[in-house]
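S.K.: return a 3D structure for these sequence lines:
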Amino acid sequence: MVTTENRTLALADADIAYTIRGPLPPTGDVPTLLMIGQPMTSEGFTDLAEQFPDRTVVSYDPRGLGASTRRDGSRENDPRVQAEDLHRLISELGGPVDVFGSSGGAVTGLALIAAHPDDVNVLVAHEPPLRNVLPDADLAARADHAVTAAYHDRGWGAGMAAFLGMVTWQGPFTEEFLAAAPPDPSRFGMPAEDDGRREDPLLSGSSRAVSEYQPDVEALRALPTTTSRIVLAVGEGSGDTITARTTRATADLLGSEAVVFPGDHGGFMRGNPLNPGEPEAFARRLREVLDAAA
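M.R.: Next comes the predicted model:
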């Protein structure tokens, strides 16, 4: 039987909530598998973590999100700050770990392995949204700012519809895309009415440091056996969406090729009405990649 335990790591300016599934320290020679997202919290990895009953899996809530608190006077979700939190967490866990980071968590993973390479055995970075690696970075930035504007002007439904329109767009962004009317929230089953809230970490702009993060390519390329320690992962169903393109472009910068995983950007999660994931197939692929890169 797999046990689950919720813990808190107390830092000077934050309390980091994390969840352990399985024994700690891990049994045998298999390292702990750390699963990280941003702004997605620990609960987003439940389906995937359940596919690894044979090893210790840890997931966490980034500072200020979910059950984690912060006292640093900031609302910005900065991957460099999160990487330092993870460095402390990995020390608490007892040493180097394997890391699966998805979306913003993949960006944090890249920041972590660049700053603290001895913390990570293998990093699987799944679709990091690093827009500055794209040739159309300026247009992508304008699309991102349009999402934030829609959210602040008309609320969550309008902002989320604009976000989904951006992340499902195939290929480079164009002036025509930017000039088009924003999608109707009903197209995605979203409410059109404004609930008055403006603190969503995905839509408000508080996570823009993630998409604007500049990976330290020199440091990453200098890691021993970089192409085995860092694996860029792209969903087979992601096509030419922005996160698929940023993944392939990042792999190019590191002198490697993106590895294909089942599903799309959320391929490891069930319950998405637009694109339901297959955590079983995703976990099998993740096991293969971790084993090959070990």
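
S.K.: okay, CA-based contacts and neighbour counts for the rest of this
M.R.: Fine.

S.K.: what is the neighbour count of residue 183?
M.R.: Residue 183: 17 surrounding residues under other C-alpha atoms under 10 Å.

S.K.: residue 162 and residue 150 touch, don't they?
M.R.: Yes: Residue 162 is in contact with residue 150 according to C-alpha atoms under 8 Å; the separation is 7.0 Å.

S.K.: the more surrounded of these two?
M.R.: Between residue 162 and residue 150, counting by other C-alpha under 10 Å, residue 162 is the more crowded of the two (25 against 21).

S.K.: show the contacting residues for the more buried one.
M.R.: Counting by C-alpha atoms under 8 Å, 6 or more residues apart in numbering, residue 162 makes contact with 146-147, 150, 182-183.

S.K.: list of residues touching the one helix or strand residue 18 maps to?
M.R.: Using DSSP states H and E, residue 18 sits in strand 14-21. Residues from elsewhere that reach strand 14-21 (C-alpha under 8 Å, 6+ apart): 2-10, 42, 49, 56-64, 67-72, 85.

S.K.: then stretch 236-250?
M.R.: When contacts are defined by C-alpha under 8 Å, 6+ apart, stretch 236-250 is touched by residues 103, 126-131, 133-134, 166-172, 232-235, 257-258, 260-265.

S.K.: now these: which count as buried?
M.R.: Buried members of these, counted by 16 or more other C-alpha atoms under 10 Å: 103, 126-131, 133-134, 166-167, 172, 232-235, 257-258, 260-265.

S.K.: would you do the same for the sequence below? I want to compare the two.
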Amino acid sequence: MTSTRTLDVPDGSLYYEVRGRGPLVALVGAPMDATSFQPLANLLAADHTVLTTDPRGIKRSRLADPRQDSTPLLRADDLRRLLTHLDRGPATVFGSSGGAATALALAQSHPETVTAVIAHEPPMAGLVEHGDRLLAQTDDVIATYLRGDVTGAWTNFLANANIALPDGALEMMIGGERDPQTVADERRWFAHELRQTVAWTPDIDALRSGRTPIVIGIGQESTGQSCDRISRSLAAKLDLEPVMFPGDHTGFVEETESFAAQLRKVLTL
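M.R.: Down below sits the predicted model:
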């Protein structure tokens, strides 16, 4: 059974879902919302309490000022508020992509709320050589989108990330009549979230000296992609060996069962 609720925060409201029973696990993304994690959450709910949420300003999580930027530290504070509100003890937090930045920011700023962090393919440019170039490419992608060239923005974004889609996949994703909420969330991500996440760099010394165990996850099929390089750099800075997960950057969606099996192994470490 899944419970769906909202939590009021000073600048808006946060939509979240809770399912299952057992140790608390939070699955977080950015811009991925609770729906993106639903299949994985359903599997883990067999023996865990699973929290999923829409990040601030996305889908069902509303902001008083929709023009407000979304930073990892702001999203981490949202997650802190949700975990405190649930009052079920500290959580293991699995974050993917921008959600990995959120999870690391939470471990850095509110370690009392976290038992462990699993950061799956974070996208922070400052962690790799020539990160300034990656950030400049991100700025160009955003400017292209805001000029109205949606196809060009996505094409350049995927090229910069070294992600190759199957033939026709991009046209299927952004072609034809699109759901207004999907378009609104896409615009918010480009305009108010993408750069703020890519430009953020965690405090390596704080994470190394903190009490929160950290796991860096990488997709087995992500070799050579930007997030693969960033994740390996972060793992090296933290003196960690990366843990490989099935699939690529969104393996938890395409290969949910095998991904859940690997995540369960990590949860027992």
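
S.K.: among the contacts of strand 14-21 of the first structure, which are in helices?
M.R.: Mapping those onto helices (DSSP state H) picks out 49, 85.

S.K.: quick one: contacts for residue 82 of the second structure?
M.R.: Residue 82 of the second structure neighbours (C-alpha under 8 Å, 6+ apart): residue 7.

S.K.: could you check how far it is from residue 157 of the second structure?
M.R.: Separation of residue 82 of the second structure from residue 157 of the second structure (C-alpha to C-alpha, to the nearest Å) stands at 32 Å.

S.K.: then residue 104 of the second structure?
M.R.: Per C-alpha to C-alpha, residue 104 of the second structure is found 23 Å from residue 157 of the second structure.

S.K.: those two - which one has more neighbours?
M.R.: For residue 104 of the second structure versus residue 157, neighbours defined as other C-alpha under 10 Å are more numerous around residue 104 (30 against 17).

S.K.: follow-up on the earlier one: in the second structure, what range does the strand holding residue 18 of the first structure match?
M.R.: Using TM-score structural alignment, strand 14-21 of the first structure lines up with residues 12-19 of the second structure.

S.K.: how close does that stretch sit to the first structure?
M.R.: Its aligned residues in the first structure lie a mean 0.8 Å from stretch 12-19 of the second structure after superposition (mean C-alpha distance after the TM-score superposition for the first structure).

S.K.: where along the second structure do the helices fall?
M.R.: Going by DSSP H, the second structure shows helices at 38-44, 72-86, 98-109, 131-146, 150-160, 169-174, 180-188, 194-198, 204-209, 226-237, 251-254, 256-267.

S.K.: among the ones you listed, which is the most enclosed?
M.R.: helix 98-109 (a mean of 27; mean count of other C-alpha atoms under 10 Å).

S.K.: which part of the first structure lines up with that helix?
M.R.: When the first structure is aligned by TM-score structural alignment, the counterpart of helix 98-109 of the second structure is residues 104-115.

S.K.: ok, average deviation of the matching stretch from the second structure?
M.R.: With mean C-alpha distance after the TM-score superposition for the first structure, stretch 104-115 of the first structure averages 0.4 Å from its match.

S.K.: buried ones among the contacts of strand 14-21 of the first structure?
M.R.: With burial judged by 16+ other C-alpha under 10 Å, the buried subset of the contacts of strand 14-21 of the first structure is 8, 42, 49, 56-64, 67-70, 85.

S.K.: nearest residue to the middle of the second structure?
M.R.: Among the residues of the second structure, the one closest to the centroid is residue 99, at 2.0 Å (C-alpha atoms, centre = their mean).

S.K.: what's near enough to touch that one?
M.R.: Under the criterion of C-alpha under 8 Å, 6+ apart, the neighbours of residue 99 of the second structure are 28-32, 72, 119, 122.

S.K.: only the buried subset of those, as a PyMOL command please.
M.R.: Selection command for PyMOL covering only the buried members of the contacts of residue 99 of the second structure, criterion 16+ other C-alpha under 10 Å:
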select buried, resi 28+29+30+31+32+72+119+122
